[in-house]
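# Here is a sequence with its predicted model. Questions after.
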Amino acid sequence: MEAEVKREMARQLQSKIDAMQGLGKRSERQQRNALSPFGSAFPGGVFPMAAIHEFISYEPSDAASTSGFMTALVGKFMQEGSLCLWIGNGTKIYPSGLGHFGLKPDRIVFIDAPTAKLALWIIEEALKCEALSAVVGEIKELGFTESRRLQLAVERSGVPGFIHRYRPQAENIVACTARWKITALPGNTVDGLPGMGHSCWDIQLLKVRNGKPDSWQVSWSGNNFAPIIEKHIVPQQERNVG
């Protein structure tokens, strides 16, 4: 009995610590916008908003997929009339294409900083602004001290931050809540017909604080994430039998 009491006390203490770090808290926006299936990997089954999500990519195709996936996530957080700041140093985003992922380009303020150092400072200041729905930052290198400052800013404001690091020198330790890698998959067309099809991604959640790393293969269809279901293709000779 004493051991059970201690385990329950430890569980309650961990829940309080998670809540202080923006984990396990379900906000009103999350009630309206489900982020299935990704929430299951996080404490309490809740996708954390008051958190820094780090994304790492190395190939141009994966960088484009990462931008698409981040945009889809941000679109789920956006409230009517709210704004998102997209900050980078030489960003190559095509604003009109963001509408495909459910985020209207007129709800985004793009800031192209002249240096990476200034971009990082703008990201930190933006994360302190509670009027924003989300902040996206494109920076190559991020140290532990800098990442800790970003995480603390998010925990105070509750504004989610998405940091995309393209071709960093190393996948160093940072204070971010989660680390993701997004890889492009062949487009999912309707009924196997030729064409571009829906955007498809291999989602790797490599690290997550107090959670469980996981992976998913999803497509973006109808402004929602949909699991990719492999279809069994019957060979021609089998179809002709009988």
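On my side now, so go ahead. Residues are numbered from 1 along each chain as shown.
# okay, CA-based contacts and neighbour counts for the rest of this
OK.
# What helix or strand is the spatially most central residue of the chain located in?
By Cα atoms, centre = their mean, the chain has its centre lying nearest to Met70, at 4.9 Å. In this structure, Met70 is located in helix 60-77 according to DSSP states H and E.
# What helices and strands are in contact with that helix?
The contact analysis (3 or more Cα pairs under 8 Å, 6 or more residues apart in numbering; DSSP states H and E) places helix 60-77 against strand 52-57, strand 132-138, strand 161-166, strand 178-188.
# Could you export those strands as TSV, including mean neighbour count and distance to Trp220?
Formatted as TSV, these follow (neighbours: other Cα atoms under 10 Å; distance: least, Cα to Cα, whole Å):
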stretch	mean neighbour count	distance to Trp220
strand 52-57	23	18
strand 132-138	25	20
strand 161-166	24	19
strand 178-188	19	9
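# and of these, who's closest to Phe38?
With Cα to Cα, the closest approach to Phe38 among the helices and strands packed on helix 60-77 belongs to strand 178-188: 11.4 Å.
# what packs against the closest one?
Strand 178-188 packs on strand 52-57, helix 60-77, strand 198-208, going by 3+ Cα pairs under 8 Å, 6+ apart.
# And for the helix holding Met70, what's in contact with it?
29-30, 33-35, 55, 57, 98, 101-103, 133-134, 162, 164, 166, 181-184, 201, 223 (Cα atoms under 8 Å, 6 or more residues apart in numbering).
# try this one side by side with the last:
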Amino acid sequence: MTGTERTDLLARLRAQIARIEHGRGEGASLSAFWPLGVPQVDRHLGGGLPRGTVHEVTGRGGDTALAALPARFVAHILGLAPGPVAWIGGGFDLYGPGLVRAGVDPGRLLCIAAEAGDRLAVCEDALHSRGVVAVVAELDGALSLTASRRLQLAAEAAGVTGFLIRRSSRPDDPALLQPTACATRWRIGPLPSGAVLAAYPTVPGVGVAHWSVDLLRHRGGRPASWIMEVGDAPHRLALAAVPAGRTAAAATRGAAGPAAGHAVA
């Protein structure tokens, strides 16, 4: 993508944002934190995710390449605060009903298609736009410390929150663990389902979805791990109940730290 093409793209993006803002009016000033809606996690973070910073989310195992759970996790966070969001990706196979289940009105999203090699530059430009509350970018492969610092500086300058959904074809790709300047780093993985859903009491295997949610890095804070139940809006995420015979540390390990083309589901 050339500089002229990026300029034209940003001009169209700003025009869309202006139309959205005109339709909904200016809201109250934003708080310093973006909550996750899980009290125990928000307390651990000191109030939630700090706004005007960049946050990184990766999958685990077979989902490292698809990043379906990280996309659902980010959509859950977006659903807890209003405002237009720029989502930068490739072929765009975001699933509208899945976004609604996460609490996100698809009409809030300004979807920007960009080649993999252009997404960092487009993300940085979008973070400089004060008309959006958040920018989501799907990134493949390595992310250098210098590039992540540029994104962080852009987010701080405009007060826009960034979410990087990082993917790799290798589940054990060491590039996903290299240092970055992101304020928080998350890893989301699937776990066996919980209790059978009341709506499907006789269907084997249909239970409440469970995730392993690892906070790998928290600038100024501690890493942690939680087991969460995943529901639909407005309930969304919650700490999982601890099965009989297991300790509370199995569902939340805040003190010990973490254990050593997608659709939003």
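Nice, thanks for sending it over. All of these numbers come straight from a predicted model, not from anything done at the bench.
# Kindly present the helices and strands packed on strand 178-188 of structure 1 as TSV, with separate columns for distance to Thr189 of structure 1.
Formatted as TSV, these follow (distance: least, Cα to Cα, whole Å):
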stretch	distance to Thr189 of structure 1
strand 52-57	25
helix 60-77	17
strand 198-208	6
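# before we move on, which element is Lys212 of structure 1 in?
Under DSSP H and E, no helix or strand contains Lys212 of structure 1.
# from what I can see it touches Ala41, true?
Yes: at 5.0 Å, Lys212 of structure 1 counts as touching Ala41 under the criterion of Cα atoms under 8 Å.
# Tell me which of the two has more neighbours.
Counted by other Cα atoms under 10 Å, Lys212 of structure 1 and Ala41 do not tie: Ala41 has more neighbours, with 19 against 13.
# For Gly59 of structure 2, see how far away the equivalent of the more buried one over in structure 2 is.
Under the alignment by TM-score structural alignment, Ala41 of structure 1 pairs with His44 in structure 2. Separation of His44 of structure 2 from Gly59 of structure 2 (Cα to Cα, to the nearest Å): 21 Å.
# From the structure, what's the count of residues near the aligned residue in structure 2 for Ala72 of structure 1?
Matched by TM-score structural alignment, Ala72 of structure 1 corresponds to His76 in structure 2. Neighbours of His76 of structure 2 under the rule other Cα under 10 Å: 26.
# possible to save the helices and strands packed on helix 60-77 of structure 1 as a markdown table with distance to Asn89 of structure 1?
Formatted as a markdown table, the helices and strands packed on helix 60-77 of structure 1 follow (distance: least, Cα to Cα, whole Å):
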| stretch | distance to Asn89 of structure 1 |
| --- | --- |
| strand 52-57 | 16 |
| strand 132-138 | 7 |
| strand 161-166 | 11 |
| strand 178-188 | 21 |
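# To Leu83 of structure 1, which of those strands lies closest?
With respect to Leu83 of structure 1, and counting by Cα to Cα, the nearest of the helices and strands packed on helix 60-77 of structure 1 is strand 132-138 at 5.3 Å.
# And that closest one against structure 2, how far off on average?
Here the mean offset of strand 132-138 of structure 1 against structure 2 after fitting is 1.0 Å, by mean Cα distance after the TM-score superposition for structure 1.
# tell me the secondary structure for Gly52 of structure 2?
coil (DSSP: H, G, I helix; E, B strand; the rest coil).
# where's the counterpart of it in structure 1 relative to Asp112 of structure 1, distance?
When structure 1 is aligned by TM-score structural alignment, Gly52 of structure 2 is paired with Ala50. To Asp112 of structure 1, Ala50 of structure 1 is 24 Å away according to Cα to Cα.
# Which of these two has more residues huddled nearby?
Between Ala50 of structure 1 and Asp112, counting by other Cα under 10 Å, Ala50 is the more crowded of the two (28 against 17).
# how many other residues sit next to Gly68 of structure 1?
22.
# Next, count neighbours for Asp105 of structure 2.
17.
# and what of Phe101 of structure 1?
For Phe101 of structure 1, using other Cα under 10 Å, the count is 23.
# Quick check: closest non-adjacent residue to it.
Distances taken as Cα to Cα, 6 or more residues apart in numbering place Ala72 nearest to Phe101 of structure 1, at 4.9 Å, with adjacent residues excluded.
# if I pick Val57 of structure 2, what's in contact with it?
Here Val57 of structure 2 is in contact with 70, 163-166, 185-188 (criterion: Cα under 8 Å, 6+ apart).
# Please tell me which residues of structure 1 stretch 12-21 of structure 2 aligns onto.
Under the alignment (TM-score structural alignment), stretch 12-21 of structure 2 falls on nothing in structure 1.
# what's the offset of that stretch from the middle of its chain?
Relative to the chain's own centre, stretch 12-21 of structure 2 is displaced by 23 Å; criterion: Cα atoms, centre = their mean, to the nearest Å.
# Ala32 of structure 2 and Arg51 touch, don't they?
Yes: with contacts counted by Cα under 8 Å, Ala32 of structure 2 reaches Arg51, the gap being 5.7 Å.
# Looking at the two, which is more packed in?
A direct count of neighbours by other Cα under 10 Å for Ala32 of structure 2 and Arg51 places Arg51 higher, at 22 against 13.
# which residues does that one contact?
Contacts for Arg51 of structure 2 (Cα under 8 Å, 6+ apart) come out as 31-34, 159-161.
# so which of the helices and strands packed on strand 178-188 of structure 1 comes closest to Glu2 of structure 1?
The minimum distance between Glu2 of structure 1 and those falls on strand 198-208, with 30.9 Å, by Cα to Cα.
# Show me which residues of stretch 238-246 of structure 2 are buried.
Using 16 or more other Cα atoms under 10 Å as the test for burial, stretch 238-246 of structure 2 gives 238-240.
# Take the residues you listed and keep only those in strands.
Taking DSSP state E as the definition of strands, these contribute 238-239.
# want to try CSV for the buried residues of stretch 238-246 of structure 2, with distance to Gly90 of structure 2 as columns?
Converted to CSV, those look like this (distance: Cα to Cα, whole Å):
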residue, distance to Gly90 of structure 2
Ala238, 31
Leu239, 33
Ala240, 34
